[in-house]
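Asker: what follows is a predicted protein model with its sequence.
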Amino acid sequence: MSGDEVVIIGAGICGLATALALHMKGIRSIVMEKSESLRNVTGAAITIRPNGWRALDQLGVSDILRHTSIPLQRERVVSLDVERLDEISLYHCVGETRCLRRKDIIDTLYAALPPATVKFGCQLESIKLDQHTTKPILRFIDGTTLTTKVVIGCDGAKSIVADFLNLKPTKKFPLCEVRGITNYPFGHSFTYEFTRFKKDNLLVGRIPINNNSVYWFCTQPCIPKDERIWKDPEMIRQHTLQLLSHYPEEIQEMIKTTDTNSLSLKQLRYRAPWDLLMGTFSRGTVIVAGDAMHVMGPFLGQGGSASLEDAIVLARNMAQIMGLNHVRKDEEAFYRFVRQRRIRVVRLSLQAYLIGMISGTSLRLKKFICIMLVTLLFRNQMSHMDYDCGDI
């Protein structure tokens, strides 16, 4: 595999991580990004669990990112309805957990790539296979086409590559989530813990990133009717303040002073676990990874880490197959990748789906069934963090 034979669609976390993993294995790739510049200003932050740090260790960027955040020591769940406090230790029970700005992850991965790996302003319109060679032909919205050998779709929940593979559409949780980052120039007073506040079917999470920055989110029933709320940061702020007017003053103050550029409101989406169990993730030399493959609710904090795992496993399989005497090496590598990743992402997605439904459904019977399934299927609800995707 050489030249521009590997094309990655999307310069998000998975796309950049996959390009870096391939580079480390001596496989050159080109990342086609629809934006005109690196998408490092959208999004707020993500939690990286121990399994994600193992993947970052393999990519050689973990030490850089560790300097941008401080490890969390514990997790607390505070029920404001009944004034109950549940507390578990994070660091000592399940290992390293930190909250990272998405910008820091994107910038770090991008800086580790060879120059000109990412081509900007390349928005994919469609894919088809050449009738004679079966090579993928990519068509972009500016009318240009590109024939390549391998296509890796890392283009998110609304993936054009996933549509080409006939993956079933993503579904919507009955929940939406506001996310933001609040900066404290003179430092904040919060302890380094992941704190969740629950009251009246609302969930507010607060996670310190470092001494001066705090990531927060508010998960709520998906009820905003005014279309402007979904895009206007100031309207998102006012809507959230009104929603949380009965929450502690420190929560309201955090939202009032949050960085407007970091604010977003999105309805939560997922690929159904049963669709992942039966779905076709590759066709010939076209494959999906990351959110394009297995977008899930944020309830486990595993979306980013699972995408990093994908990058490691995919690059490892592609490199291993290169050394074997296979006629269709790329297809064999993709077959192995799908076989190795399917059960992992099905389990993650199922656990996230059940937890999301417990939070989102108003039907008592459905809530009870989901609670019973979580209890039976995931007795150790932290075990997903112990996963090791292996060496690159």
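Answerer: Looks like it came in fine.
Asker: make it CA atoms for all contacts and neighbour counts henceforth
Answerer: Will do.
Asker: so Val7 sits in a strand?
Answerer: Yes - applying DSSP: H, G, I helix; E, B strand; the rest coil, one finds Val7 inside a strand.
Asker: count of residues packed around it?
Answerer: Residue neighbour count, defined by other CA atoms under 10 Å, stands at 23 for Val7.
Asker: pretty sure it contacts Arg28?
Answerer: No - using CA atoms under 8 Å, Val7 is not in contact with Arg28; the gap is 9.2 Å.
Asker: who touches the nearest residue to Thr97 once chain neighbours are set aside in this structure?
Answerer: In this structure, Thr97 finds its nearest non-sequential neighbour in Arg49, 4.7 Å apart by CA to CA, 6 or more residues apart in numbering. Residues near Arg49 by CA atoms under 8 Å, 6 or more residues apart in numbering: Gly95, Glu96, Thr97, Arg98, Gly301, Gln302, Ser305, Met385.
Asker: separation between Arg49 and Gly279?
Answerer: For Arg49, the distance to Gly279 equals 27 Å [CA to CA, to the nearest Å].
Asker: what does stretch 172-190 contact?
Answerer: 43-45, 208, 211-222, 236, 240, 254-255, 257-260, 262-270, 356-357, 360-361.
Asker: and here's the other structure:
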Amino acid sequence: MNISKIDYEIAIVGGGICGLATALALHRSREMSVDGKTIHVIPNGKEEHRCLKRSDLIEALAHGLPPQTIRFGFRIVSVEIDQLTSFPVLNLHNGGVIRAKVVLGCDGVSSIVAKSFGLKPPRISPIIERRGLTTYPKGHGFSNEFIRITEKCLLVGIVPIDDKLVFWFIDRPRLPRDSRVSREPEVLKEAMVEEMKDFPAEITEMVKNSDLDSLSYTQIRYRAPWDLLLARFRIATMTVAGDAMHVMGPFLGQGGSAGLEDAIVLARCLAKEICLDQSSNDRNLRIRFEFGLDNYIKERKTRILMLSTTTYLVGLMLGTSSTAKMLLILAIVRIFFGNPFSHAQYDCGHL
């Protein structure tokens, strides 16, 4: 297949949750190109906590798309604006190009699209996270609740996926020795079990019996609330969504959910412009698309500022051993954000 030049109305960079969800929302209107990336998420339900395996969610989203809509294996190395048409051009690793009237960067924390129009790179959090899955062949006995246990700046979270599979994570402040600790699953497991010696035996056993292939060590990255407040999220007919726009700490469990919200709002705002008369010249099309993207950004900015501020404060609370500081942060969250679960009760509307 010759891919030296491919033209699309809308190109979505990133084949994770947000990219596939956006493609699913738009595919009836236009053909799109999707480039694969990896994002780890734990979505929350509106009235209850729900944990999904990322692979299951990705499979469900991809299943709803026509096969010709998805094109994996296109690695984007840079993005530029065509000086003649003012539309974006994606440069590929093999020297080819993709030209599109609209580019949606859903390409995660290391987004090439975000970098192309000057978004500051995400910051490195002082918090590290280890996570994994544990299978209980005879059933785990946990209720369908999100369990959080804190002990000496160590936060353990447990969320059942089904009656035999449990997702868990362990967060704590980063220590100097972490740079020397092996990321080999067996070594990682031994280190976590040692850290959790003061926790209930069933919690320690959960980590001890975890599936080695599921273990991961994550250096959390995030965009600070003030970076989001001052950021420019559009240039020409390009914008970003999902982690590329608002990567945040996992402390609220809303990263994946926020990406799905982005997809719905972005598709809704663009669809209004796509459905208008397509006989317009390129200049009028560009103005309409820019208008749709601006409406998307305007609608999402308040929501992502609230989420990023709350998760930033929760991260600060986790990283301190001062009771006074914890109480102060908790008071700020209560005063400014009210119900501690209100973030999971947000309604972004319908397509």
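Answerer: Nice, I can see it. Please read these numbers as outputs of a predicted model, since none were measured by experiment.
Asker: mind checking which of the contacts of stretch 172-190 of the first structure land in helices?
Answerer: Mapping the contacts of stretch 172-190 of the first structure onto helices (DSSP state H) picks out Ile236, Thr240, Met254, Ile255, Gly356, Met357, Gly360.
Asker: Ala231 of the second structure versus the aligned partner of the fifth one in the second structure, what's the distance?
Answerer: It refers to Gly356 of the first structure. If you follow Gly356 of the first structure across to the second structure using TM-score structural alignment, you land on Gly315. With distances taken as CA to CA, Gly315 of the second structure is found 22 Å from Ala231 of the second structure.
Asker: so which of these two has more stuff around it?
Answerer: Gly315 (22 against 13).
Asker: all helices of the stretch 101-250 of the first structure, in order?
Answerer: 102-111, 160-164, 233-243, 249-256 (DSSP state H, counting those that start in this stretch).
Asker: again with the stretch 251-392 of the first structure
Answerer: Counting by DSSP H, counting those that start in this stretch, the segments of the stretch 251-392 of the first structure that form helices are 273-278, 291-294, 303-322, 329-360, 364-377.
Asker: would you mind finding the most buried of those helices?
Answerer: Of all these, helix 291-294 has the most neighbours on average by mean count of other CA atoms under 10 Å, namely a mean of 26.
Asker: okay, that one sits on what stretch of the second structure?
Answerer: Helix 291-294 of the first structure corresponds to residues 243-246 of the second structure when matched by TM-score structural alignment.
Asker: and for stretch 198-215 of the first structure?
Answerer: Structural correspondence for stretch 198-215 of the first structure: residues 150-167 of the second structure, per TM-score structural alignment.
Asker: and stretch 85-92 of the first structure, by the same measure?
Answerer: So stretch 85-92 of the first structure sits over no part of the second structure, by TM-score structural alignment.
Asker: alignment lookup: Ile81 of the second structure to the first structure.
Answerer: Checking TM-score structural alignment: Ile81 of the second structure goes with Leu129.
Asker: for the nearest residue to its match once chain neighbours are set aside, give its distance to Arg206 of the first structure.
Answerer: Nearest residue to Leu129 of the first structure in three dimensions, chain neighbours excluded: Pro136, at 4.5 Å (CA to CA, 6+ apart). Computed with CA to CA, the distance linking Pro136 of the first structure and Arg206 of the first structure is 44 Å.
Asker: do Thr240 of the first structure as well
Answerer: Remark: distance between Thr240 of the first structure and Arg206 of the first structure (CA to CA) = 14 Å.
Asker: compare these two (neighbour count), which wins?
Answerer: Arg206 (21 against 18).
Asker: so what's the residue count around Arg66 of the first structure?
Answerer: With other CA under 10 Å as criterion, Arg66 of the first structure counts 14.
Asker: cool, Gly153 of the first structure as well?
Answerer: If you count neighbours by other CA under 10 Å, Gly153 of the first structure ends up with 28.
Asker: repeat that for Ile209 of the first structure.
Answerer: 26.
Asker: so it sits right up against Tyr215, yeah?
Answerer: Yes - counting by CA under 8 Å, Ile209 of the first structure touches Tyr215, with 6.6 Å between them.
Asker: sorry, back to before: how about the contacts made by the match of Gly356 of the first structure?
Answerer: By CA under 8 Å, 6+ apart, the neighbours of Gly315 of the second structure are Ile127, Gly249, Phe251.
Asker: closest to Met196 of the second structure among those residues?
Answerer: Ile127 (16.8 Å; CA to CA).
Asker: that closest one pairs with which position in the first structure?
Answerer: In the first structure, Ile127 of the second structure lands on Leu175 (TM-score structural alignment).
Asker: how many neighbouring residues does that match have?
Answerer: 21.
Asker: tell me the spacing between the match of Ile81 of the second structure and Thr195 of the first structure.
Answerer: Counting by CA to CA, the gap from Leu129 of the first structure to Thr195 of the first structure is 49 Å.
Asker: ditto for Asp57 of the first structure
Answerer: 27 Å.
Asker: what's the answer for Thr148 of the first structure, then?
Answerer: 47 Å.
Asker: once you drop chain neighbours, what's closest to Thr134 of the second structure?
Answerer: Here the nearest residue to Thr134 of the second structure in space, its sequence neighbours aside, is Ser210; by CA to CA, 6+ apart that works out to 4.2 Å.
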